[in-house]
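[1] 3D, please:
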Amino acid sequence: MNPKAGPPGTTASTDAPLPATREELLQLHRAARARRDRAPLDSKEYIDAAEEVGRIEVQIARAERAMEPPLG
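    Predicted structure coming up:
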């Protein structure tokens, strides 16, 4: 379990807030994927970047569901 994480259903307070627009999220996603791809496998940098990619992907899905009509 991630030591930064709180109880299930809550957001860790140390995570920076993510932007609301899909375009901004996609830019962050590209940057986080690039950091993950450059980092050595199983390193702290890799794990941190992979967690960030996941957080961003969840937010992208939320933004897409909120669109009229939803993407996907």
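[2] hey, let's count contacts and neighbours off CA atoms from now on
    Fine.
[3] what about residue 58, distance to residue 65?
    11 Å (Cα to Cα, to the nearest Å).
[4] Here is a second sequence; please produce its structure as well for comparison:
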Amino acid sequence: MNNAKRTKNLIEMYSEDLAANLAKEDAISEITVFWEVPSHLEGKNIAKFTYKRKGENMIIGERWYDPSLR
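    Okay, the predicted model is just below:
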């Protein structure tokens, strides 16, 4: 099990990677990613990220974390 800081870093890294890969699809203009990490919070979202298209890239909009990761 990862500690809260490591979990937060991994979630951010995977979210950025997902957004970068989905940016290759021209039809996608917005992405919302929800994360559930049962080892930290069973059955509930622990993080949420939104991205919006800007040119050929996706930029971060909203970033939310459950208090267990803050």
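[5] How close are the two chains, by TM-score?
    TM-score for the superposed chains, counting by TM-score structural alignment, normalised by the length of the second structure: 0.38, backed by 41 aligned residues with a Cα RMSD of 3.4 Å.
[6] Which strand or helix spans residue 35 of the first structure?
    Secondary structure from DSSP states H and E places residue 35 of the first structure in helix 22-38.
[7] And that helix, what's buried?
    For helix 22-38 of the first structure, burial by neighbour count (16 or more other Cα atoms under 10 Å) applies to 22, 25, 26, 28, 29, 32, 33, 35, 36.
[8] Counting neighbours, show which residues of the helix or strand just after that helix come out buried.
    For helix 22-38 of the first structure, the following helix or strand on the C-terminal side (DSSP H and E) is helix 44-66. Across helix 44-66 of the first structure, burial judged by 16+ other Cα under 10 Å covers 46, 49, 50, 52, 53, 56, 57, 59, 60, 63, 64.
[9] From the contact counts, what lies against helix 44-66 of the first structure?
    helix 22-38 (3 or more Cα pairs under 8 Å, 6 or more residues apart in numbering; DSSP states H and E).
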